[in-house]
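Engineer: pasted the sequence and its predicted model underneath.
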Amino acid sequence: MIVAWCGCSPAPRPARSGRLRAGSGDGVRRAEVVWLRRRACRGVAALRLSRESPQFASNESVAVDATGAEHSHPRQLRERIEFLPLDGLPRLLRAPLVLLKFSRPHTILGSAVSIVSLTLMGALSVASGPVCATTAFWMRYLSVLMVALVPSMLMNVYIVGLNQVFDVSIDRVNKPYLPLASGELSVRAGASIAVTSLVAALALGFALPLTTTALRVALILSALIGTAYSLPPVRLKRFALLASLCVLCVRGAVINLGFFAHALLGLSASPLLVAHKFTPVIRFATAFFVLFGVVIALMKDIPDVRGDRAHQLRSFSVRFGERRVFWFCVSTLVGMYAAAAVACLTPWLATRSLVRSAAGSLAHLGMGAWLLRRSVRVREEEGNPSAVYDFYMDVWTCFYLEYLVLPLLC
């Protein structure tokens, strides 16, 4: 996503087929060298250990930096923003990239896509006939959208930042590429960023023009649930069921209902009529993302079993095993998409346009089939945590795509 730093173009990557001998004798391990980034001042490489090595049967990747330190990480992360090496960068470039990694970009993107989609659905619900075509209406919609988007992104930074501050020791095992775990950002600085984001989110959510009661409630509930999830002594993430409830409440109910209602109120809908504007589409979206929240809550813990077990976090993956939890998630997702494909064609959810209803149904079938196919790869690489993490990111991709499909049904 970032093609050049400091005006330097990256050198071409060597072919993946090249091999390097990393040892000798009976313990010889062959490793494929994959360059992350070549810079004039410093080089960083990633060694992907082959499955032939008995010492590394999980086929995890090992990142070797210029100091010779090794960190375990899923191999796909070498191409992601969160694993970009920042050593040697000028401070002016390093600071925003560290902040970007600290904010967990995939969660930021998920929140942004969902808010845009939900407010658009609210706008389409309010607008009718020539009103929908007026420039003034859509300019007001953009203002309502930005009033929701800015404080929500700050609240997202607070929630993920607070979790990293209190999970540093766990992340050094599970996610050593994160800024606090890797030492790119101090714990004190991370805590300061999180608290500042919280204060700014609430201040903007209450002070901006066109703010609504629905937006304020969504921000407050998100802050309370996010705090209870990570902050001792409550720290609900210690309890598997309560941790899952936190995720599904925010991703399923608070975001979907809160931002849809914010759009209705911000676009001059009467508060007394808001309840009547909750169309079958938004009820479907809420139910769908409640289940999706369950899947995300379960899936995110599967690659983290090693660190969770070491720190006595009794996640479902620790209690019941990664394999059972993974296939439960796959079965749930496939069932959700099959049910959604059928629902798009029923009178309850079908739009006035048969083409849009059919497109929505085919989109759900396609996403379900794609996830099922991707799960087969995980089965073929059983025991490889990086394959599970890749699938988890595929689930997030479908999360984004679902919010692009929903406006078709309005």
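Structural biologist: Structure received.
Engineer: going by C-alpha atoms from here, please, whenever you check contacts or count neighbours.
Structural biologist: Noted.
Engineer: what's the closest non-adjacent residue to V173?
Structural biologist: Once flanking residues are discounted, V173 sits nearest to G307: 5.4 Å by C-alpha to C-alpha, 6 or more residues apart in numbering.
Engineer: in addition, the following structure is provided for comparison:
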Amino acid sequence: MIQTFKPSKFSLRLHHISRKQGFLTSVQLQRRLKNVINLDCKENKNCGFSCNKITASIESFSSSCNKSTRDKSQLAQNLGATILEHELTLQPKDGEEATPQSDLWRKWDAFYRFCRLYSVIGTIIGVTSVSLLPLTSVADLSPAFFVGSLKAVIPLAFVNIYVAGINQLVDVDIDKINKPYLPLASGEYSMGQATAIVSAFGFMCLALGIMFQSPPLFIGILVYFFLGTAYSIDLPLFRWKTNPYLAALCMVGASGFTIQLSVFYHIQKYVLGRPIVFTKSLGFSVIFFSLFAAVLAMFKDIPDVDGDQEFGNQTFSVRFGKEKVFTLCITLLMIAYGSAAVIGASSSIRLNKLVSVIGHCTLASFLWLRANSVNLDDNASVQSCYMFLWKLFNAEYLLIHFMH
């Protein structure tokens, strides 16, 4: 929760003085400010603010006019601080006072925004869903399976947080334009705090990958880690986000191939102890989510055109325009849903056929309706649609179990 303050009548009167009167002598300034303070205190009898405090600061400021410039500057800062204190006292949000609970909520909210937890939730849902694909019967749902699934969920969620964090560390100046609400861009986190969080999660994901002794899982974590680092870090041969094709490759490699293949073979070989087999549902999952990830990679840059142009990031939206990229993204997803419905209709199991066809047609209808309501000139509208795409992305993890 971010505390906000609105200008009081006091500050508006000060603004009126500065706009209307121009430069004033110290005596004139003192007289006019005292009049403003007296009037303001009459209107705000219960504000809890001491008018004498500001008056004393004004008199001190006025009497210092014959001192050095440095002294006058310091006293002006004291006066400004006193006025600011008055502003904050007059305008608490909804009469609430700071509490340990509200402070804890603000910290959680900042961490939520820093880690981009909607992406982390998508990873957790994806890993959990793909873990179920190798199962052939209810008897496979053993304690060993759940432990093996957790071994995949935890480090891949950690590497996701690392990737989101390192991107913000490198792009803090761009985010001040495109995403000023992020903790680093807004100043809620210092560079030291953000670096500590990124380093901790980066170390933990690699350490857990080694500890769990599953080669497919460790390779998946390593590939995800590398792609996320190459996407963001500003070193020779890296900073792949500046190339739209390499940027899309990073997203496809992480969400399309890495999670699907590494988790599936981790469960099949090192948890269930079965020979490695490439199934129809796994093949569909790799192709569908790779295409969807490519769309997300292009779509996420649509509202960031201003910042990307200023810093020379040649995204698809910068090169070809918002309208063309938006149309391409929606078209690709509609093709993906249509293909999924056709593949589902070819299933020999009636339940799978009904669920896959009806499910994909329903999601395609939701997408079409939402796309028609998007205003590309409103970044909030585009960002809202982007978050809706993530919901569709996560919903597909349910339907892949009917693609047999």
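Structural biologist: Arrived safely. Since the structure is predicted, the reported quantities are computational estimates derived from the model, not experimental observations.
Engineer: rewinding a little: average offset of the helix or strand that contains the residue nearest to V173 of structure 1 relative to structure 2?
Structural biologist: Here G307 of structure 1, judged by DSSP states H and E, is contained in helix 305-310. Mean deviation of helix 305-310 of structure 1 relative to structure 2 after superposition (mean C-alpha distance after the TM-score superposition for structure 1): 0.7 Å.
Engineer: who's in contact with the nearest residue to I37 of structure 2 once chain neighbours are set aside?
Structural biologist: Nearest non-adjacent residue to I37 of structure 2, counting by C-alpha to C-alpha, 6+ apart: C51, 6.6 Å away. By C-alpha atoms under 8 Å, 6 or more residues apart in numbering, the contact list for C51 of structure 2 reads 37-38, 41.
Engineer: cool, and G307 of structure 1?
Structural biologist: Per C-alpha under 8 Å, 6+ apart, neighbours of G307 of structure 1: 170-171, 173-174.
Engineer: can you check F292 of structure 1 too?
Structural biologist: The contact partners of F292 of structure 1, by C-alpha under 8 Å, 6+ apart, come to 248, 252, 333, 399.
Engineer: give me that answer again for 6 Å
Structural biologist: Contacts of F292 of structure 1 were listed using C-alpha atoms under 6 Å, 6 or more residues apart in numbering, and none were found.
Engineer: immediately after the longest helix along structure 1, which helix or strand?
Structural biologist: Across structure 1, the longest stretch assigned as helix under DSSP state H is helix 135-165. Following helix 135-165 of structure 1 in sequence order, the next helix or strand is helix 168-174 (DSSP H and E).
Engineer: counterpart of that next one in structure 2, which residues?
Structural biologist: Residue correspondence for helix 168-174 of structure 1 in structure 2, counting by TM-score structural alignment: residues 172-178.
Engineer: how far apart are the matching stretch and its match in structure 1?
Structural biologist: Comparison of stretch 172-178 of structure 2 with structure 1 after fitting gives an average deviation of 0.6 Å (mean C-alpha distance after the TM-score superposition for structure 1).
Engineer: pull the distance from that stretch to the chain's centre.
Structural biologist: 13 Å (C-alpha atoms, centre = their mean, to the nearest Å).
Engineer: again, but for stretch 256-269 of structure 2
Structural biologist: 26 Å.
Engineer: now the end-to-end length of it.
Structural biologist: Start to finish, the residues bounding stretch 256-269 of structure 2 are 20 Å apart (C-alpha to C-alpha, to the nearest Å).
Engineer: what does stretch 344-356 of structure 2 give?
Structural biologist: Using C-alpha to C-alpha, the two ends of stretch 344-356 of structure 2 sit 5 Å apart.
Engineer: now do the buried residues in it.
Structural biologist: 344-345, 347, 352-353, 355-356 (16 or more other C-alpha atoms under 10 Å).
Engineer: could you do stretch 57-73 of structure 2 as well?
Structural biologist: Residues of stretch 57-73 of structure 2 classed as buried by neighbour count (16+ other C-alpha under 10 Å): 57-62, 64, 72.
Engineer: among the residues you listed, which are in helices?
Structural biologist: 57-62, 72.
Engineer: would you list the contacts of C51 of structure 2 in TSV and tack on neighbour count, secondary structure and distance to I400 of structure 2?
Structural biologist: Putting the contacts of C51 of structure 2 into TSV (neighbours: other C-alpha atoms under 10 Å; DSSP: H, G, I helix; E, B strand; the rest coil; distance: C-alpha to C-alpha, whole Å) gives the following:
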residue	neighbour count	secondary structure	distance to I400 of structure 2
I37	19	helix	68
N38	14	helix	70
C41	16	helix	66
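Engineer: closest to T82 of structure 2 among the residues you listed?
Structural biologist: T82 of structure 2 has its nearest neighbour among the contacts of C51 of structure 2 in I37, at 12.2 Å by C-alpha to C-alpha.
Engineer: alignment lookup: that closest one to structure 1.
Structural biologist: Using TM-score structural alignment, I37 of structure 2 sits opposite a gap in structure 1.
Engineer: repeat for P244 of structure 2
Structural biologist: Checking with TM-score structural alignment, P244 of structure 2 has A240 as its match.
Engineer: need the contact list for that match.
Structural biologist: A240 of structure 1 sits in contact with 315-316, where contact means C-alpha under 6 Å, 6+ apart.
Engineer: ok, the one 3 residues further on next?
Structural biologist: With C-alpha under 6 Å, 6+ apart as the criterion, the residues that contact A243 of structure 1 are 236-237.
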